[in-house]
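Colleague: have a look; sequence and predicted model below, questions after that.
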Amino acid sequence: MTMAEENKTTANPEGPSADDSVIPEKHPLATSWSFFYLDPDEARKDWKLATKDVLSFDTVEDFWALYHHITALSQLKKGSDYSMFRGGLGDMDKIRPEWEDPHNAPGGCWKMSFDTQKIGNRIDDVFRELLMMCVGENFGEYGEYVNGVVASARAKQFRLALWTRDDDKEHIDFIGQKLLAALPPNYKIHLEFVTHAETERVKTARGVDPRPKATLYKN
């Protein structure tokens, strides 16, 4: 038998074997998530229209594909926001990064800020850890009350906020302690939980800061 005849005899008439075309299985997340970007130039015209849908995903692999293709938070244009909230695929409602969203309205957020000069590009590690805590459901039995995270790049500060579905004290205390434990130990961190209702109440009052419902510190 010639080589050509042998190849003809042994070749799969239907093309490559199944082993040659196997697509690696992806690892599903507990829920789907959606990523958003707020363009500061567009925000000056219309804040809601400035918040762009980037991608909805529901697997570990798609999360990392997204993360490795976005601009690092430390390099983001000042005035920009990144947001990641539950939902967007299947039959799960997409929660938008807005106080008015009915999934967000009864809740609030754990807020923290970092001086841009002091933290530099290390803010990327903090932001990544926060995203991983969300998609990895690392908030224990109260994880379902975590709606998402917002990261804001400003001239003098990076601001991070973990948004919750309600403002029940037991829920927010547990979530806050989990968050605090995951943050880097070599920074003085001041966490405040402020309800969206309180933020709305004072947004038109000049010189008045929202009153936090809870506070936590880490040295």
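Modeller: On my side now, so go ahead. Numbering: from 1, shown residues only.

Colleague: for the rest of this, base every contact and every neighbour count on C-alpha atoms.
Modeller: OK.

Colleague: only the buried residues of the longest strand seen in the chain, if you could.
Modeller: As assigned by DSSP state E, the longest strand anywhere in the chain is strand 28-38. Buried residues in strand 28-38, defined by neighbour count with 16 or more other Cα atoms under 10 Å: 29, 31-38.

Colleague: now do the contacts for the closest residue to D81 other than its chain neighbours.
Modeller: Closest residue in space to D81, ignoring its immediate chain neighbours: S152 at 4.4 Å, by Cα to Cα, 6 or more residues apart in numbering. The neighbourhood of S152, defined by Cα atoms under 8 Å, 6 or more residues apart in numbering, consists of 79-82, 158-160.

Colleague: below is an additional structure, to be compared with the one above:
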Amino acid sequence: MELEENLKSLNINEEENKNPHAKDEEEEGLEEGEIAGEEDDTTSLKKDVVEQPHPLEHSWTFWYDNTQAKSKQTTWGSSMHPIYTFSTIEQFWSLYNNIHHPSKLAVGADFHCFKHKIEPKWEDPVCANGGKWTVTFQKGKSDTSWLYTLLALIGEQFEYGDEICGAVVSVRGKQERIALWTKDAANESAQISIGKQWKELLDYNETIGFIFHEDAKKLDRGAKIRYTV
């Protein structure tokens, strides 16, 4: 828009140089009460609305776990790296519209969106005593739910928003999983509230379970589900 306006301005100046009386003729054609060069209030308001950024309550960081760098010998999380931190809704949409959605990610990929300065790892001090809710989808079917989850996070839609660390979408051979990480796994009422709200936001009808990170570290896939909604 700014480029277009600059081009128009250049064209007007060029025309005036060709015909020095053009401006005078234009002003003579004005209606009574009009002022030459006066900008319409609505146009000015539109410019303000477009140019004014909309800050988020928290800054968020996208992380990507590089599938090509993964191997059985590497330490878990060592191939994970931050991509970009955003703090306004405009930055979010600019990023979201230019990155692959889950259905386009390679099998084995993990794509995270966490509050800034919280690493999506069990070892992070904020996450250490937490856990996660998980929803599963058929391969290629999680795109919409991933977007809704992101919007709920950055839009502070959860009653216990301070409990939220972030979310991760994991692409596997036959399915895709979205997990919502929280801080205090022992706070049952907060976790149940988050789980119920998340299901409602996604319109997800199946039962979902909550696993403590501490259990997952010790028992891996044998970790039992502590809460369900």
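Modeller: Thanks, I have it. On a predicted model such as this, the values are computed, not experimentally measured, just so you know.

Colleague: average distance between the longest strand of the first structure and the second structure?
Modeller: Taken over the aligned residues, the distance from strand 28-38 of the first structure to the second structure averages 0.5 Å (mean Cα distance after the TM-score superposition for the first structure).

Colleague: equivalent range in the second structure for that strand?
Modeller: Under the alignment (TM-score structural alignment), strand 28-38 of the first structure falls on residues 55-65 in the second structure.

Colleague: and for stretch 125-136 of the first structure?
Modeller: Going by TM-score structural alignment, stretch 125-136 of the first structure sits over residues 144-155 in the second structure.

Colleague: taking the centroid of the second structure, which residue is nearest it?
Modeller: Most central residue of the second structure, judged by C-alpha distance to the mean C-alpha position with Cα atoms, centre = their mean, is L150 at 4.6 Å.

Colleague: my read is that residue is in a helix, agree?
Modeller: Yes - residue state for L150 of the second structure (DSSP: H, G, I helix; E, B strand; the rest coil) corresponds to a helix.

Colleague: ranges for the strands of the first structure?
Modeller: Secondary structure of the first structure, counting by DSSP E: strands at 28-38, 51-59, 81-86, 108-115, 146-153, 157-164, 189-195, 214-218.

Colleague: tally of neighbours for G136 of the first structure?
Modeller: By other Cα atoms under 10 Å, 14 other residues sit near G136 of the first structure.

Colleague: wait, isn't it in contact with H27?
Modeller: No - in terms of Cα atoms under 8 Å, G136 of the first structure does not count as a neighbour of H27; the distance is 11.4 Å.

Colleague: residue in the second structure matching L76 of the first structure?
Modeller: Pairing criterion TM-score structural alignment: the partner of L76 of the first structure within the second structure is identified as L105.

Colleague: in the second structure, which helix has the most residues?
Modeller: In terms of residue count, the longest helix belonging to the second structure (DSSP state H) is helix 2-18.

Colleague: can you tell me which helices and strands the next helix or strand along the chain from that one packs against?
Modeller: Once helix 2-18 of the second structure ends, the next helix or strand along the chain (criterion: DSSP states H and E) is helix 22-28. Counting contacts by 3 or more Cα pairs under 8 Å, 6 or more residues apart in numbering; DSSP states H and E, helix 22-28 of the second structure packs against helix 2-18.

Colleague: contacting residues for the residue nearest to G107 of the first structure when sequence neighbours are not counted?
Modeller: Using Cα to Cα, 6+ apart and skipping residues adjacent in sequence, the residue nearest G107 of the first structure is D166, 3.6 Å away. Residues touching D166 of the first structure, when contacts are defined by Cα under 8 Å, 6+ apart, comprise 104-108, 145.

Colleague: with that, I have no additional questions.
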